[in-house]
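Novice: Here is a sequence together with a model predicted from it:
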Amino acid sequence: MTTMVTAARTGPAAPAYSGPSEAPDVPETEIRRHELADFLRSRRERITPEQVGLVRGRRRRTPGLRREEVAQLSAVGVTWYTWLEQARDIQVSPQVLDALARALLLDRSERSHLFSLAGAVDPAPGTECPSLTPALRAMLRQLEPIPACVQNSRYDILAHNRTYARLLCDLDAVAIEDRNIMLLAYTNEEWRSSVMDIAEVTRLMTAKFRASMAEHLAEPSWKALLKRLEAASPEFRETWARHEIVGPGGRSKVFRNAYVGLLRLETTDLWLGPSAGPRLVTYAPRDKETRERLQRLQDLVPDAED
């Protein structure tokens, strides 16, 4: 693996660092490098050779793994990894961070912390939303009859409450791998017939999807979804070709629900992390009639967790 290295290759070693609380004038980038170096070192020292399939040997004095062992397991250069633990000013790609996370046996929270310190976006696809806790699922149920769901930036529906399950289609009848709003909006006829002005809605959704995908262009899951949409929908191909971009945000929506009739709603996105990733989306009624119809919709759905 070839690793990009900046001018720090021939520069002096990183200066002594006492910690962010004692260095108010230190640039944020330098603070991040030192915090990243300390984090990597602490995780390297806690892993035994046996945990990663290496032989301990008789003369081992280093607690945990040696730097050269981490470099070997991550397929990076020993000198480069040493500089990383020395907080040198070098560049590290998301792919290398991914390799380091695997070599150091980081759990989900530690992996997220690693990428945050490095200021990089995690390229690993299909990981469970770390914010999807039992407490959040309970809150989804407590929001009823207001429809609500948790989505990620790729528009996958990660969790939902009962009224959302019947808002636009029978979502519980949709296979889990197909519970993606882009797919449903372009390929599910029940969903499409429930959305007033479907052409404008899908245009805006596609523009938001393109904006989100800018940070995930190389990720297999995003490329697979794009390929699937292009194969399934000529309408999507035409809309995608416009290269329109729209940022995230809530807006008023009108749905014609198959069970209770017209619903006038206001959507709100509540982000579950520091970046535009997983979010809680709620659909609040805009008038009394809609509020009453949402209550009737809730009463029609069996009382079961999603």
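Specialist: That came through, no problem. Residues are numbered from 1 along each chain as shown.

Novice: can we go C-alpha only for contacts and neighbour counts from here?
Specialist: Fine.

Novice: Give me the distance between the nearest residue to Leu140 once chain neighbours are set aside and Leu136.
Specialist: Closest residue to Leu140 apart from its sequence neighbours, by C-alpha to C-alpha, 6 or more residues apart in numbering: Asn161 at 5.5 Å. Between Asn161 and Leu136 the computed distance is 11 Å (C-alpha to C-alpha, to the nearest Å).

Novice: okay, pairing it with this:
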Amino acid sequence: MTAVPAQRRRRPELAAFLRGRRARMTPEDVGMPPGLRRRTPGLRREEVARLSGVGVTWYTWLEQGRPINASAQVLDAVARTLRLDRPEREHLYRLAEVPYAPEPSASDLPEVGRELQGILDALEPHPAVLYNARYDVLATNGVYERLFFRDGQELDTGPFGVRNALWALCSAPEAVCPVVDRRRELSLMVARLRGAYGRHVNERAWEEFIRGLVETSPDFARLWRGADVVPPGARVKVFRHARVGEVRMTSVSLSVNGMPECRIVVHTPDDEESRLRVASLCGATTETTNPAPLKGTGSGDCGAKEN
């Protein structure tokens, strides 16, 4: 049996979706008099076309599911006329096979409810953070804050004014970089970002984020050109802290139902020495002074250059 092309499957759905959205609108909704002799509920096709600034024939063909091309600007105009909310607008774009590119904004980030924040808090004394696929920091627990945001030092933000772990790693001066092997960690994070990017090509928020990183960090630009992709997985990282010294942590990612592409990353101490040092950040033990370096860790250099 011959497979039906995706475009031919989507066009009838697009036609039904537009007819349904048009039928729920009334002339009063768009400032028009109700008029007489309306045979069907909602707006007429020619009214939607006129209000959207497109040709009646073109809109009729679009609503009939014909194989015509639509631009983002035209779809935006139709969406405004039909008063589509964000999920409906995204659905319209997908059915018309046009990349969905909302205006980037911090308000687009998902809300973190009390239940999820409670889970992060309950994971203490393990540092835990909630990321999206772009490494925006959506929520943390207290020990994560004390490990990475010491002495009032905040993560640098990306172009949308949101704390972002990748942006911070690319832009952090050597004196405040919390990662011992910065080059290795940056390489892995960029490769994972590349894998997520495949689902967001041509989305304005993602394109601006990546363009900003390329302009900010030569290291990121070089790694991005390499186009490496790695899957998520547990791995050991070594962090430095001004008060407790170096800690070796295993990071594990946990998916979150109802929050696509978001994950909780939990850091667990990889040895007893690290456990004690992290615990001291929670006030569970006496503060460590002049801690000895962890066995088997390199000195690491946040600002190290390649040989």
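Specialist: Yes, it's here. All figures in this text were calculated on a predicted structure; none of them were measured in a lab.

Novice: Quick TM-score on the pair, please.
Specialist: The TM-score (TM-score structural alignment, normalised by the length of structure 1) is 0.69; 272 aligned residues with a C-alpha RMSD of 3.7 Å.

Novice: how much space between the residue nearest to Leu140 of structure 1 and Pro123 of structure 1?
Specialist: Taking C-alpha to C-alpha, one finds Asn161 of structure 1 at 29 Å from Pro123 of structure 1.

Novice: Next: Asp172 of structure 1.
Specialist: 29 Å.

Novice: quick one: which of those two has more around it?
Specialist: More crowded of Asp172 of structure 1 and Pro123, by other C-alpha atoms under 10 Å: Pro123, with 19 against 13.

Novice: Quick one: map that one onto structure 2.
Specialist: Applying TM-score structural alignment, one finds that Pro123 of structure 1 aligns to Ala101 in structure 2.

Novice: Would you agree that match is in contact with Val201?
Specialist: No. Counting by C-alpha atoms under 8 Å, Ala101 of structure 2 does not reach Val201; the two are 9.3 Å apart.

Novice: so where do the strands sit in the stretch 1-150 of structure 1?
Specialist: Chain-ordered strands for the stretch 1-150 of structure 1, with DSSP state E, counting those that start in this stretch as the definition, fall at 148-151.

Novice: ok, which stretches of it are helices?
Specialist: For the stretch 1-150 of structure 1, helices defined by DSSP state H, counting those that start in this stretch occupy the ranges 28-45, 67-74, 78-85, 94-103, 108-118, 134-142.

Novice: Turn these into CSV, columns for distance to Gly250 of structure 1 and mean neighbour count.
Specialist: Formatted as CSV, those follow (distance: least, C-alpha to C-alpha, whole Å; neighbours: other C-alpha atoms under 10 Å):
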stretch, distance to Gly250 of structure 1, mean neighbour count
helix 28-45, 32, 18
helix 67-74, 42, 18
helix 78-85, 41, 18
helix 94-103, 31, 18
helix 108-118, 27, 16
helix 134-142, 18, 15
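
Novice: okay if I get the ones you listed as TSV plus distance to Val55 of structure 1?
Specialist: Below are the helices of the stretch 1-150 of structure 1 laid out as TSV (distance: least, C-alpha to C-alpha, whole Å):
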stretch	distance to Val55 of structure 1
helix 28-45	16
helix 67-74	11
helix 78-85	19
helix 94-103	16
helix 108-118	26
helix 134-142	41
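
Novice: so which of the ones you listed gets nearest Ile157 of structure 1?
Specialist: helix 134-142 (12.9 Å; C-alpha to C-alpha).

Novice: Measure the mean distance from that closest one to structure 2 post-superposition.
Specialist: For helix 134-142 of structure 1, the mean deviation from structure 2 after alignment is 3.6 Å (mean C-alpha distance after the TM-score superposition for structure 1).
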